[in-house]
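Asker: Turn this into a model:
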Amino acid sequence: MEKVIVHETAPVTLIGGGEVAVSDLREALSLAPMLIAADGGADRALYLGSQPRAVIGDFDSISEQARSTLSQSLLHLVAEQETTDFDKALRAIQAPLVLAIGFLGARLDHQLAALHVLAQPHVPPCILIGANEVVIHVVEPLEVDLEPGAVVSLFPLSVVTGRSQGLEWPVDGLVLSPMTRIGTSNRATGPIRIETDGPGLLAILPRHSLGMVIAAMLARRSRLETAQQIP
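Answerer: Here you go, the predicted model:
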């Protein structure tokens, strides 16, 4: 069982060592004020003028300067080398939602690794925030009030089926697979609803929909928790 390092009842921001604009960090922190860093993300956070409340990783990326700047109590070493620092950090966070910045952009192999991690069975749902898009793993039905014409790309990392409403090209009855059929550059006709019959489908939505995606994911979580409390 993974050790939980961060316990929060509100969404948290997780920063990686990739490309991050100061405006991205400010927006994320306005929505999820607690900042956690994945290894070298600590350097990125300090460079942008913010201090993480915890740093999680195998510490092969964080600089000695960052380590000496931060209190040792904030540094949480996860020594195994089988997973990425993004994966390590997500598994160590208990929160209703994680906003992840600094994992898209720059190196392509790092971006692919981040998408792979996003599709893994982590406890906290996560939104990957890029310069122009946000990416989520569609585990529960996703309902977002998009404007007509908004680009909605659906990318399967495994074989998956599902249903949709509000897409110009519905996915009902289709078998999506990374080797055969993907759903790049679909378009919304208005509010959308996407649900799947299993894990593995990533939804890529416009960056400006971030607030709506957060609201939808938190509302869904709240409804599920309320339903679980009803005898």
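Asker: alpha carbons only for contacts and neighbour counts from here, please
Answerer: Noted.
Asker: Return the distance of the most centrally placed residue in the chain relative to Val98.
Answerer: Centroid-nearest residue in the chain, with C-alpha atoms, centre = their mean: Ile127, separated by 2.7 Å. Using C-alpha to C-alpha, to the nearest Å, Ile127 is found at 6 Å from Val98.
Asker: Next, the structure of the following sequence, for comparison with the previous one:
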Amino acid sequence: MNNETHTQKNTALIFAGGQSPLLHLSKYLPHSQWTIAADSGLDHALSLGVTPGVVVGDSDSVSEEALAIAHSREIEFISAPTDKDFTDTELALSHAVHIGAQRIVVVSAGGGRFDHAHGLLTSLFHPEWAHIQIEAFIDTAHIFVLHGASSLQITGQKNSLVALHAMNGMAHGITTEGLRWPLRNESLAPWVSRGVSNELTGTSGEISLQSGALLVVQPEAFTQIPQES
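Answerer: Below is the predicted model:
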């Protein structure tokens, strides 16, 4: 899996609610066929200069100003009741899958309520979405989702941090290239922290997985504000 392999026509960009994302994330946002805001993610999308095509959720935390802009621009709303079994972000993810996205990028500031942050992270690993390339920009971190059997190429500054976490049970057959502490066809359990605080030995690396689900995190990916060329 390589985040350069999917084109604009099958990519969905989702803005989650919560705190406002870092403004310089706009430098990294992919070109996408679909842009979806989950509730107050509408405010965050507009703050980054992005007009969503659709807003999903109960609209209980969207600002009046953002709602006025959305209506003036005739943005579509897919409403959901306030009392429901799913978060607005999960509904937005489900909508992206329904319309045929093959790559989904979720943008969130992180922070805020821990239960919402945890719910966002775990929803990325829905087993029915294992065939879709899913990643997230959360605060300063770039997050990737791997379902076996698959592989991922990452880039970053030399010595920058990389973390691997098993999700949804055991992750087997993990092999890494370009990391300071390599894994060679090994397994990780979700209750151990062995995969934390690894480092790139150069400016690129590769992680492959045979079975299970793996969370790959580059926690410092967006700490450096890119310079204007």
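Asker: gap between the top strand by length along the second structure and the chain center?
Answerer: The longest strand of the second structure (DSSP state E) is strand 161-177. Distance of strand 161-177 of the second structure from its chain centroid, counting by C-alpha atoms, centre = their mean, to the nearest Å, is 17 Å.
Asker: thinking again about what came up before, in the second structure, what residue corresponds to the residue nearest to the centre of the first structure?
Answerer: In the second structure, Ile127 of the first structure lines up with Glu135, judged by TM-score structural alignment.
Asker: Quick one: residues in contact with the helix or strand its match falls within.
Answerer: For Glu135 of the second structure, the host element (DSSP states H and E) is strand 133-138. The contact list for strand 133-138 of the second structure (C-alpha atoms under 8 Å, 6 or more residues apart in numbering) reads 1, 21, 102-110, 124, 142-146.
Asker: Okay, helices next: where are they in the second structure?
Answerer: Ranges of helices in the second structure, per DSSP state H, are 41-47, 64-72, 88-98, 114-123.
Asker: what's the most buried one of those helices?
Answerer: helix 41-47 (a mean of 25; mean count of other C-alpha atoms under 10 Å).
Asker: Can you name every helix or strand that it contacts?
Answerer: strand 11-15, helix 64-72 (3 or more C-alpha pairs under 8 Å, 6 or more residues apart in numbering; DSSP states H and E).
Asker: Against Thr69 of the first structure, how distant is Asp109 of the first structure?
Answerer: 29 Å.
Asker: Also His137 of the first structure?
Answerer: Counting by C-alpha to C-alpha, the gap from His137 of the first structure to Thr69 of the first structure is 35 Å.
Asker: cool, Arg220 of the first structure as well?
Answerer: Arg220 of the first structure is 39 Å from Thr69 of the first structure, by C-alpha to C-alpha.
Asker: try Gly105 of the first structure
Answerer: Where Thr69 of the first structure is concerned, Gly105 of the first structure sits at a distance of 27 Å (C-alpha to C-alpha).
Asker: ok, now Ala227 of the first structure?
Answerer: 45 Å.
Asker: Also Gly40 of the first structure?
Answerer: Counting by C-alpha to C-alpha, the gap from Gly40 of the first structure to Thr69 of the first structure is 13 Å.
Asker: just Val20 of the first structure next, same as before
Answerer: Distance of Val20 of the first structure to Thr69 of the first structure, computed by C-alpha to C-alpha: 20 Å.
Asker: Trace Leu121 of the second structure over to the first structure, please.
Answerer: Aligned partner of Leu121 of the second structure by TM-score structural alignment: Leu115.
Asker: Please list the residues outside stretch 193-209 of the first structure that contact it.
Answerer: 119, 129-144, 146, 150-166.
Asker: Among those residues, name the buried ones.
Answerer: Neighbour counting over these (16 or more other C-alpha atoms under 10 Å) leaves 119, 129-130, 133-144, 146, 150-162, 164-166 as the buried ones.
Asker: In the first structure, which strand is the longest?
Answerer: strand 183-196.
Asker: which residue in the first structure lines up with Ile154 of the second structure?
Answerer: For Ile154 of the second structure, the residue aligned by TM-score structural alignment is Val144.
Asker: ok, back up a step: please identify which of the helices and strands packed on helix 41-47 of the second structure is closest to Asp85 of the second structure.
Answerer: strand 11-15 (19.6 Å; C-alpha to C-alpha).
Asker: chain center to that closest one, what's the gap?
Answerer: Distance, stretch centre to chain centre, for strand 11-15 of the second structure: 9 Å (C-alpha atoms, centre = their mean).
Asker: same check, this time on stretch 100-119 of the second structure
Answerer: 6 Å.
Asker: Relative to His31 of the second structure, tell me which of the helices of the second structure wins on proximity.
Answerer: Taking the helices of the second structure one by one with C-alpha to C-alpha, helix 41-47 is closest: 13.6 Å.
Asker: average distance between the closest one and the first structure?
Answerer: On superposition with the first structure, the mean distance recorded for helix 41-47 of the second structure (mean C-alpha distance after the TM-score superposition for the first structure) is 2.6 Å.
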